[in-house]
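Chemist: with the sequence up front, the predicted model follows.
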Amino acid sequence: MAAASTNASAGEILELVRSGRARTRREVQEITGLSRSTLSLRMSQLIAAGYVRESGQAAAATGRPARILSFDEARQLVLSVDIGATHANLALLDAGSQVIMQAHAEIDIAAPPEVTLRALSKRLTELLGRSGRSVASVVGIGVGIPAPVRFSTQRPNHPPLMRAWHDFPIAETLREHLGVPVFVDNDANLMAMGEARERYPDAPSLIFVKVGTGIGAGIILRGQPERGIAGGAGDIGHIRITEAGVGHLCTCGAVGCLATEASGGAIARMLREEGHDVRSASDVNRLVNDGDVRAVELTQRAGRLIGDVLATSVALLNPSVVVIGGIMADPGDVLVESVRDRIYERTIPLATRELFVAASSLGADAAIQGARHMVIDQTFSAKAVDDRLQLAS
């Protein structure tokens, strides 16, 4: 919001408070140029709606100490859903990141989306019931899916892993079931958002790479996800790394994609071909944790291949942080160290001198926290707040 905007709305004032740019009424007045009477009216609206509270006192050089303004995080509840191929993580959180209750649901991503979403709606209702909350206390639901999402429509866009979900109205369907706003994004985008906002708030740019059954990435620039024009930004798992026609068939229909050589699913396939009883990325994770020599070797190879692809991304974007997440980032530093070494080997010092490469610190909660941030950003944008206040008046 521009400084000295004498027409600043209540929603714009809330953005100042949420961002920390304004901590007192005087600071709001200095930034916006609003008269005291207009500011008092706007603040009364925000306080009555439960968006802002005043507490404590800020030291002042002269005059009476001013009361501190803050976004009333505890009153704003969010439901987060992280959908995977075989299960979904569900959580009820407040706007300040406090997890109130969590649950897990078994799903089959190959089932019709209507069936899956109906089951998830039921589990979310049960979660609210166990927590003693009602759906009326929820400001929104954030959903992450392992697929490209066209954010303007909130719908999956030609997802290789979820073919029946293409252009399916996920947000509209869940809203019909539960009666609250729903927002949908790619899971890697949400993981990137969670890590960036919760662990690296001062980083101007961040790349998050999820390595599990498949591979995907989320890109954060100046605090916001870069989704691309069709939701395909960060879809590095489908970059072809072998010669034409060489390699394994990918879920996207191409041959030789990064995901077919470096994902947890790919490593599990290679181990099975060598006679090991391995069915999933979770099994690979277990073997690496147990020190299985072959599993470690293949994981290191996967890290080098991922690092080769990320070296190009690092050279192109010059990010400050690269985070490796997903189940394959769990076993020690085997994968992360291989990725880090390859990036430094393949990229000039100018791009890596200030680069920090690390494993995810939020782990399985990265998408849950990212979904919360998405909901809060959307439901408490200046326009959304002003629209709700106008309807309530």
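Modeler: Received the coordinates, thanks.
Chemist: for the rest of this, base every contact and every neighbour count on C-alpha atoms.
Modeler: Will do.
Chemist: got a list of what residue 170 touches?
Modeler: 117, 154-155, 184 (C-alpha atoms under 8 Å, 6 or more residues apart in numbering).
Chemist: out of those, which are buried?
Modeler: 117, 154-155, 184 (16 or more other C-alpha atoms under 10 Å).
Chemist: let's see which of the residues you listed end up in helices.
Modeler: Using DSSP state H, the subset of the buried ones among the contacts of residue 170 located in helices is residue 117.
Chemist: out of the buried ones among the contacts of residue 170, which is nearest to residue 96?
Modeler: residue 184 (20.1 Å; C-alpha to C-alpha).
Chemist: the closest one and residue 370, how far apart?
Modeler: Per C-alpha to C-alpha, to the nearest Å, residue 184 is found 11 Å from residue 370.
Chemist: ok, back up a step: just send the contacts of residue 170 back as JSON lines, with distance to residue 241 too.
Modeler: Shown next, in JSON lines, are the contacts of residue 170 (distance: C-alpha to C-alpha, whole Å):
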{"residue": "117", "distance to residue 241": "35"}
{"residue": "154", "distance to residue 241": "31"}
{"residue": "155", "distance to residue 241": "29"}
{"residue": "184", "distance to residue 241": "30"}
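Chemist: show me the residues you listed that map onto strands.
Modeler: The members of those that map onto strands under DSSP state E are 155, 184.
Chemist: out of the contacts of residue 170, who's nearest residue 225?
Modeler: Nearest to residue 225, judged by C-alpha to C-alpha, of the contacts of residue 170 is residue 184 at 12.9 Å.
Chemist: can you tell me which residue is spatially central in the chain?
Modeler: Nearest to the geometric centre of the chain sits residue 190, at 1.2 Å (C-alpha atoms, centre = their mean).
Chemist: okay, and that residue sits in which element?
Modeler: Element membership for residue 190 (DSSP states H and E) is helix 187-198.
Chemist: which residues are in contact with whatever helix or strand comes next after that helix?
Modeler: Helices and strands here follow DSSP H and E; after helix 187-198, the next one along the chain is strand 205-211. By C-alpha under 8 Å, 6+ apart, the list of residues contacting strand 205-211 from outside reads 188-189, 191-192, 196, 215-223, 263-264, 319-329.
Chemist: here comes the other one, which I'd like you to weigh against the first:
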Amino acid sequence: MTAPSTAAAASPEGAGTLSRAGDLFQLLRDGRPWTRAELAMTTGLARSTVAGKVDQLLTSGLVASVGEAASSGGRPPSRFAFQAQARSVLAVDVGASHVRVALTDLTGHSLAEERTELPVSEGPEAVLGHVVEAGRRLLAGSSRPGRLLAGVGIGLPGPVHHATGRPVKPPIMPGWDGFDVVGFVQRAFPVPVLVDNDVNIMALGERAAFWPEVDDLLFIKVATGIGSGIISSGQLQRGADGTAGDLGHVRVARGAEVVCRCGNTGCLEALASGAAVARALAAEGLATATGGDVVDLASQGSIPAIQALRQAGRDIGEVLATCVNLLNPSVIVLGGSLAAAGEHVMAGVREVVYRRSPPLATTNLGIVLSRAGDRAGVMGASQLVSQHVLSPAGIEAQLAAMAGTG
């Protein structure tokens, strides 16, 4: 089984689009209780048709009775609603040096999680083996260990071919190129396994939790590398080969002579990533080996560290000004370990973006720090799964499987 593509939930726009129970289910996804009569009135479908589809959904456990509505005469009508706790999701955030595995419900609410320091350079068998064992522990320790597992979502710190879930020449992931991540995980968990670049799923997680009404959002991760997740018109944009948003290797004028690990010169990552800023300060005699060290120094009032972070923000802002002109986002969210020094990096970004972008594109533009913080990855990995399994096609597949085993 290959990884299914993520399908965004479709909102029905009339009876013509409600031919399946999976379509009707989209009205229930916000968790608000409905009666059959209310659904019939909203959709224009016959009550008998609605009743049949609701009965299908009730048998799945994804919808359950939640009491009775007020009666206008006769027997009170039953009310029912989406049950996010009916299924669980394993959400996995694999970073350059850590692995976080969370057990969530279908809304992304965390039930339990584990975080381990484990370099991705240890290789796919070691890292994914840990993911499988951590997932088994979390499922076994759940208050409802018999709860059905809906799927596994995984974010990786490198380019991913989303349709197959295989990493594509990831620069900091030796041994991962072309590895069958989906097949490996499905040997332990025979459910849909969806894999994506880590910053893509961070964008999904941040938006779902804190910006659900925003259709155009950029999530910028500034850590060991620099990348972005692009949500445009409500949809995550991956590009033709999954490399959309790779800002780290856009050329910045100030770095003309700086060699990047990709082999080119002047890349944003070679100037403004956590590792790059730490190297620059170390060359000046400061004890900085990582971006975290830089953030710590800045928090202690180190002027060189503060200035270096401010300059990193300006460099990032130079690239983001072009993105603002091209994509016209409503919100830019800064995340990742270096963004923990928020006010310093943010000041540099805002300084350049607002100076270099036209007023029309920035009048209503918000540039903010991530509110999800280091949990954006698992939040997005959970969303990756729930968007798929709760889509009309996903619901229909579950109902068909239940009918086939009934």
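Modeler: Cool, got the structure. All values derive from a computational prediction rather than experimental measurement.
Chemist: overlay the chains and give the TM-score.
Modeler: For this chain pair, the superposition-based TM-score is 0.93 by TM-score structural alignment, normalised by the length of structure 1; 392 aligned residues with a C-alpha RMSD of 2.4 Å.
Chemist: what do we get in structure 2 for residue 293 of structure 1?
Modeler: Matched by TM-score structural alignment, residue 293 of structure 1 corresponds to residue 303 in structure 2.
Chemist: next, work out how far apart residue 211 of structure 1 and residue 102 of structure 1 are.
Modeler: 23 Å.
Chemist: these two: which has the busier surroundings?
Modeler: A count of neighbours by other C-alpha atoms under 10 Å puts residue 211 above the other of residue 211 of structure 1 and residue 102, at 28 against 18.
Chemist: ok so, going back, map the residue nearest to the centre of structure 1 across to structure 2 for me.
Modeler: Using TM-score structural alignment, residue 190 of structure 1 lines up with residue 201 in structure 2.
Chemist: for structure 1, longest helix please?
Modeler: helix 293-317.
Chemist: can you tell me which two in the buried ones among the contacts of residue 170 of structure 1 are farthest apart?
Modeler: 117 and 154, at 14.8 Å, using C-alpha to C-alpha across these.
Chemist: so which bits of stretch 333-340 of structure 1 are buried?
Modeler: Buried-residue list, stretch 333-340 of structure 1, by 16+ other C-alpha under 10 Å: 334-340.
Chemist: ok, so of the residues you listed, who is nearest residue 52 of structure 1?
Modeler: residue 336 (41.5 Å).
Chemist: so that closest one touches residue 324, yeah?
Modeler: Yes: Residue 336 of structure 1 is within contact range of residue 324, at 6.5 Å (criterion: C-alpha atoms under 8 Å).
Chemist: any residues in contact with both of these two?
Modeler: In contact with both residue 336 of structure 1 and residue 324: 357-359, using C-alpha under 8 Å, 6+ apart.
Chemist: among those, which are in strands?
Modeler: Using DSSP E, these in strands are 357-359.
Chemist: for stretch 346-355 of structure 1, which positions count as buried?
Modeler: Here stretch 346-355 of structure 1 shows 346-347, 351-352, 355 as buried, counting by 16+ other C-alpha under 10 Å.
Chemist: in structure 2, point out the residues matching that stretch.
Modeler: Going by TM-score structural alignment, stretch 346-355 of structure 1 sits over residues 356-365 in structure 2.
Chemist: which other residues reach stretch 198-205 of structure 2?
Modeler: By C-alpha under 8 Å, 6+ apart, stretch 198-205 of structure 2 touches 93-95, 155-158, 217-221, 227-231, 236, 238, 372, 376-384.
Chemist: please enumerate the helices of the stretch 51-200 of structure 1.
Modeler: In the stretch 51-200 of structure 1, the helices defined using DSSP state H, counting those that start in this stretch lie at 113-131, 170-178, 187-198.
Chemist: about what we covered before: ok, the residue nearest to the residue nearest to the centre of structure 1 when sequence neighbours are not counted - contacts?
Modeler: Closest residue in space to residue 190 of structure 1, ignoring its immediate chain neighbours: residue 370 at 4.3 Å, by C-alpha to C-alpha, 6 or more residues apart in numbering. Shown in contact with residue 370 of structure 1 (C-alpha under 8 Å, 6+ apart): 189-195.
Chemist: so can I have CSV of those showing distance to residue 54 of structure 1?
Modeler: Output for these, formatted as CSV (distance: C-alpha to C-alpha, whole Å):
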residue, distance to residue 54 of structure 1
189, 34
190, 31
191, 32
192, 32
193, 29
194, 28
195, 29
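Chemist: quick one: residues contacting the aligned partner of residue 75 of structure 1 in structure 2.
Modeler: Alignment note (TM-score structural alignment): residue 75 of structure 1 maps to residue 86 of structure 2. When contacts are counted by C-alpha under 8 Å, 6+ apart, residue 86 of structure 2 touches 61-62, 105-106, 147-148.
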